[in-house]
Every structure is written in C-alpha cells, then in structure tokens.
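Colleague: Got a sequence here, can you build the structure:
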Amino acid sequence: GGIIAAIFDLFTGTRLEALAPDIAWGFVNSFHYLAGKLEKREDGYARELGDLARAPEGSEIYARSLEEKQLQCQSVAEQRQAIECMRDYAAEMYRAQSGWPWSPAKGTRASSASSASQIAAVDFLRARQLEQRERHLPQGPIVVVTGPADWHDWQAIWSRLDAIHARLSHMTLVTTGQRRGVDQIAAAWAARTGVDVPVVRYGLYGTGRKTAFIRNRKILDLKPVEAVLCEGSGVQANLYQLLRQANVPIHALRRADQAADAVKFPRRVPPAAIEGGQHGDT
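Modeller: I've put the predicted structure just below:
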C-alpha cells in the first residue's frame, strides 16, 4: 500500500503527475495477473485431483498420491488468496489516492469402499467450487445502473443507491462496464467503506448495431429487482422500455436535472487513514 502512495507522491507537482494513476494501476494489475496465473495452476491441480478422486483404489500409494495432490492444490489456493488479498489492499490504496476504484465463483457420500483420503479430497473440491461460485457469480438481488459516459452528477446516483442499499443490503450491482460516467460513478459507490457490494460489468460482446440491444435483453434476463437509469441514447431508452414492461422499479434521472457544478470526488486520502481503517467515504 505504501508503494502506491509513494508513486503518487513521487510525481506530485511534476509534469508526470497526470501519469501517476496509470503507473499505479499497472502495479495493482501485476498482482491481479499473478493471481490469475495461480488460479489456472490451481485449476490444473484440481482437475488432476478430481481424476484421482473419481478412480478410487485401495492401495497405500493411491492414498498418498491423493493426499499429495490435494496438498498441492490447497497450497496454490492459499497462495492465490494471499496474492488476491495484496491486490485488493493495493486496489484500495489506488482508490484512495486516485479517487476512482481499480477495475480489470450435492454433498459428499461416504461408503465402505471410500478411503478417508478420498472423502477429504471430494470435500475439498466441493468447498473450492462453492468459493469460486460466490466469487464469480454473486447471488444477491440484481440492481442495474446504466447511463452515458459523460454523466457528471454523482451525488444524484449515490443517493439513489444508498436508499436501495438500505433496503437490499445483499444486492449485486450490474453496470455496462464503461470506465467513465455513470458506470464509473456506480463502481466508486460500491467501493466505499462499509458498502461491500459486488459489481458485475456487463460489457458489449460481439459487433454490429444490434449488439447493445441484445445486451439489454440479457440484462433483463438477469431478473433485476430495481434499476437506476440515467438519460442517454436510444439504447438506454430501449433498456428503460424493457425494464418498465417487466414491472421493474426504475429510478429515472434526466440529463437536464443534473447539478450544474457537481462536487468532484476528493482525489487524495492520506495513506495512514487507509492503514488505520479510518478513511471516509468519498
């Protein structure tokens, strides 16, 4: 975390100050890249472990091989978790310094023919699968937030999200994955201390004029329970119509109603505030 703060401090007051967020982003991304490599290695061990667990033998050699493979898989899983923890802390420091969030988871049946090692291996695989499902597929009620990239009134969006979060504390936020405007404002809200809301960036996949409209229908298929829609293009109007026809409660924000001079996020937070857990919401 101190390295991230040092990067910003190093370039403050120089012509390179505007580049500090990009350099710090790359530092955080290095942890993310390594975590991805470890996850792939973990998946490989898990497949091998699964193959062993599905072909049980009564020999001591088999039991030892199973235990060793499980230990390898668990060791890499712990390494991944540690690197992800470092990445998340560095990402929080990045958010504090730049003002924006950093962005880029049936029970075991035992029988007399099963050895203790095999049951433990199956249990481990099940626990790992559940962890991945929660990490990559959050289960909370879906709240959609979308709008144009040139939207600046973050306070209007945050106030709606605060009200929704007060009623749906386990919500999952779905945006269209833009790095500016409404989507970035929503991601910044979710990254605040005490909010802890997962964000699913539902970007465009494919090419062609109909791609955005197809995405709108896929967002509708997620069965959102509420939406915050900021006035934008015809694609945004189409999403509004789809959600309205599905009787999804919508908080519609008009472009003309934006605050003329929206207060910007504080750009810097002292590193000590992060380390002490006392940094305020931005």
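Colleague: From here on, just use CA atoms for contacts and neighbour counts.
Modeller: Fine.
Colleague: pretty sure residue 172 contacts residue 187?
Modeller: No. Residue 172 is beyond contact range of residue 187, at 11.3 Å (criterion: Cα atoms under 8 Å).
Colleague: Identify each buried residue in the helix ranked longest in the chain, please.
Modeller: Scanning the chain for the longest helix, with DSSP state H as the assignment, gives helix 60-98. By 16 or more other Cα atoms under 10 Å, the buried positions in helix 60-98 come out as 62-63, 66-67, 69-70, 72-74, 76-77, 79-80, 83-84, 86-98.
Colleague: same deal with stretch 35-51?
Modeller: 35, 38, 39, 41, 42, 45, 46, 48, 49, 50.
Colleague: For the last one, pull up the helix or strand it's in.
Modeller: Just to be clear, that refers to residue 50. In the assignment (DSSP states H and E), residue 50 maps to helix 20-54.
Colleague: Which elements pack onto that helix?
Modeller: In terms of contacts (3 or more Cα pairs under 8 Å, 6 or more residues apart in numbering; DSSP states H and E), helix 20-54 is packed against helix 2-11, helix 60-98, helix 116-136.
Colleague: one more to put side by side:
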Amino acid sequence: MFNKKNYLYVLTVILGITWLSPFYLMIANSFKTKKEIFSSSLSFPKGLNLENYIIASDKLNFIKTFTNSLFITFFSVVIIIIFSSMAAYAISRVRNKLSTFVLFLFISAMLIPFQAVMIPLVAFFGKLHMLSRPGIMFMYLGFGSSLAIFLYQGAINSIPKDLDEAAIIDGCNRFQVFWYIIFPMLKPMTVTVAILNTIWIWNDYLLPSLVINKKGYETIPLKMFFFFGEYTKQWHLALAGLTLAIIPVIIFYFFAQKQIIKGITSGAVKG
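Modeller: Purely as a prediction, here's the structure:
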C-alpha cells in the first residue's frame, strides 16, 4: 500500500523528470542533425556527433564571446555584492523611519519591469556616452541591487549588534567592522546573491542588445541570435551552442548549492 512517504517519493520523481526534461531535449538534440531533430526530437541521438559543437563554437567565436560574457558577469556580480551588502548593513544597523523608507523603496523597485524604463534608460546613458561594458555593469547594479539588499538585510538582522559594539571598543571603525567581521559571516548569503545574479546576467539578452553595439564585444546570448535567421533556424547548432553556454553556470551551481541553502535559511532568521 502507498503511504505518505511513497506518495512524496513519486511526486519527487515526477518533479525531477519534469525539471530535467528540457536539459535532456537540449543535450540529446545537440548531437543530431537538423533532419533528425525534426523527424524525432524526443529520441536518443544515434551517436555522439561532435560536428555540431565544432561548427557552433566556430560560428560563435566561442572563446572570445565566452570571455566577454565572463568579464561582464563577473564584475557586475562583484559590484552588486559589494555595494548591496554595504547598503544593507547601513539600513539594518541604522533603524529609523528614513532607513525603513529606503528599504521599502528598494523592495518596491523590484516590481518595476525593465521594459517600462529601458527606452529612457538607454537614451540617458547614451547622452553620458556610457553605452559600453562599464555602462552595462552600472545598469546591472541598479537592477540587481534591490533583491540583493533585501536578502542581505534579512541576513544581517540575524547577526547580533554586540559584535559591532565589541569591535568598535577594540578600535575598529564602521567600515572595518563591516568588512572584517560582518561581511565574512554573510558568506552563505553572498553565494546566494552571486548565483542568482550570475544566472540572470549570464543569460540576459535584452539589455546587452540595447547597450553593446560594438562588434567583438557581444555576449553569448547576443551571438546565439546568429543561428535564428528570418528564413531558417539552425536548431542543431543553436542547441550545441546553448549546451556550451550553460556548462559554466551548472558547474558553479553544483559547487555552491550548499551555501545557497544556508543563505536562504540565514535570511529567514531574525535576531
């Protein structure tokens, strides 16, 4: 007879298969020819046809494009982590009406869709001559800081203020208290913020398409558009390129998943 644990096990298996099915379709079809994909997209590939990966890598100029994506993603995430954690620390430790208002201002900013502000934003940055890689990093800071501050603020609330006071008595200033005592304790939340923003920035197409207009500086999502023309769609090459593109993010996630769980739980506990 099925008991509660068995039902939960079956539900877990169903959810696991549902979650993994897009990955199966992507990887399996990346080894097929275009004809094989349209004849049977659900079947296993007949063999490990690496030609798709070789052609896709060449068309994407993969090493250069990968470096561009890595550069923008890495520095954008670092900037978001540093500034958001410092802002959250100030909001958490200075508790008054102004800090509460600022926190709700950041939270409310998460409700504003990018499409609502993208035209005036790009026009404004164009006038400042910041439609470049530094400019797009600054934009990512603006759009990514709201959620990061919200998460960091919850984690910092769980850290006793006594640690701050003890460090100040020992001669530390506020910056030293944050950087040497508070920030290291935020490691689980930092990993959580890092991977959430890494996945978002790494896969983002819309903002780079508006900002990066110089040849040779395209990110992977921009280059992937090469496989989708007006009259033809090269699914076999696109899926091979997509598989290459997500490998770094998956590796990062598997190494950081324990810290992500700790970060989520630490943000749920308040001191």
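Colleague: Would you give the TM-score for this superposition?
Modeller: TM-score of the superposed chains, computed with TM-score structural alignment, normalised by the length of the second structure, equals 0.21; 92 aligned residues with a Cα RMSD of 5.9 Å.
Colleague: Run through the helices of the stretch 101-250 of the first structure in chain order.
Modeller: With DSSP state H, counting those that start in this stretch, the ranges of helices along the stretch 101-250 of the first structure come out as 116-136, 154-167, 181-190, 211-221, 234-245.
Colleague: Same question for the stretch 51-200 of the second structure.
Modeller: Going by DSSP H, counting those that start in this stretch, the stretch 51-200 of the second structure shows helices at 51-60, 62-93, 97-109, 118-127, 133-157, 162-169, 174-177, 183-185, 187-203.
Colleague: what angle sits between the longest helix of the first structure and helix 116-136?
Modeller: Using axes from the mean of the first three to the mean of the last three Cα atoms, to 10 degrees, the direction of helix 60-98 of the first structure lies 20 degrees away from that of helix 116-136.
Colleague: by contact count, what packs against helix 60-98 of the first structure?
Modeller: Against helix 60-98 of the first structure (3+ Cα pairs under 8 Å, 6+ apart) you get helix 2-11, helix 20-54, helix 116-136, helix 271-275.
Colleague: If we use 6 Å, what do you get?
Modeller: Counting contacts by 3 or more Cα pairs under 6 Å, 6 or more residues apart in numbering; DSSP states H and E, helix 60-98 of the first structure packs against helix 20-54.
Colleague: what angle separates the helix it packs on from helix 60-98?
Modeller: Using the same axes, to 10 degrees, helix 20-54 of the first structure lies at 160 degrees relative to helix 60-98.
Colleague: If I take helix 20-54 of the first structure and helix 2-11, what angle do their directions form?
Modeller: Here helix 20-54 of the first structure runs at an angle of 160 degrees relative to helix 2-11 (the same axes, to 10 degrees).
Colleague: between the helices of the stretch 51-200 of the second structure, which one is nearest to residue 239 of the second structure?
Modeller: Taking Cα to Cα, helix 51-60 is the member of those nearest to residue 239 of the second structure, at 8.7 Å.
Colleague: Just say which of the helices of the stretch 101-250 of the first structure is most tucked in.
Modeller: helix 181-190 (a mean of 23; mean count of other Cα atoms under 10 Å).
Colleague: Kindly present the helices of the stretch 101-250 of the first structure as JSON lines, with separate columns for distance to residue 228 of the first structure.
Modeller: Listed next are these as JSON lines, based on distance: least, Cα to Cα, whole Å:
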{"stretch": "helix 116-136", "distance to residue 228 of the first structure": "23"}
{"stretch": "helix 154-167", "distance to residue 228 of the first structure": "7"}
{"stretch": "helix 181-190", "distance to residue 228 of the first structure": "10"}
{"stretch": "helix 211-221", "distance to residue 228 of the first structure": "13"}
{"stretch": "helix 234-245", "distance to residue 228 of the first structure": "10"}
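Colleague: wait, which of those helices is closest to residue 27 of the first structure?
Modeller: helix 181-190 (19.6 Å).
Colleague: Which strands or helices does the closest one pack on?
Modeller: Here helix 181-190 of the first structure touches no other helix or strand, going by 3+ Cα pairs under 6 Å, 6+ apart.
Colleague: what do you get if the cut-off is 10 Å, keeping everything else the same?
Modeller: With contacts defined as 3 or more Cα pairs under 10 Å, 6 or more residues apart in numbering; DSSP states H and E, the packing partners of helix 181-190 of the first structure are strand 142-146, helix 154-167, strand 172-175, strand 199-201, strand 226-230.
Colleague: I'd like the ones you listed as TSV, with distance to residue 212 of the first structure appended.
Modeller: Formatted as TSV, those follow (distance: least, Cα to Cα, whole Å):
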stretch	distance to residue 212 of the first structure
strand 142-146	12
helix 154-167	22
strand 172-175	13
strand 199-201	14
strand 226-230	15
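Colleague: who wins for proximity to residue 25 of the first structure among the ones you listed?
Modeller: strand 199-201 (18.2 Å).
Colleague: Remind me what that closest one packs against, helices and strands.
Modeller: strand 142-146, strand 172-175, helix 181-190.
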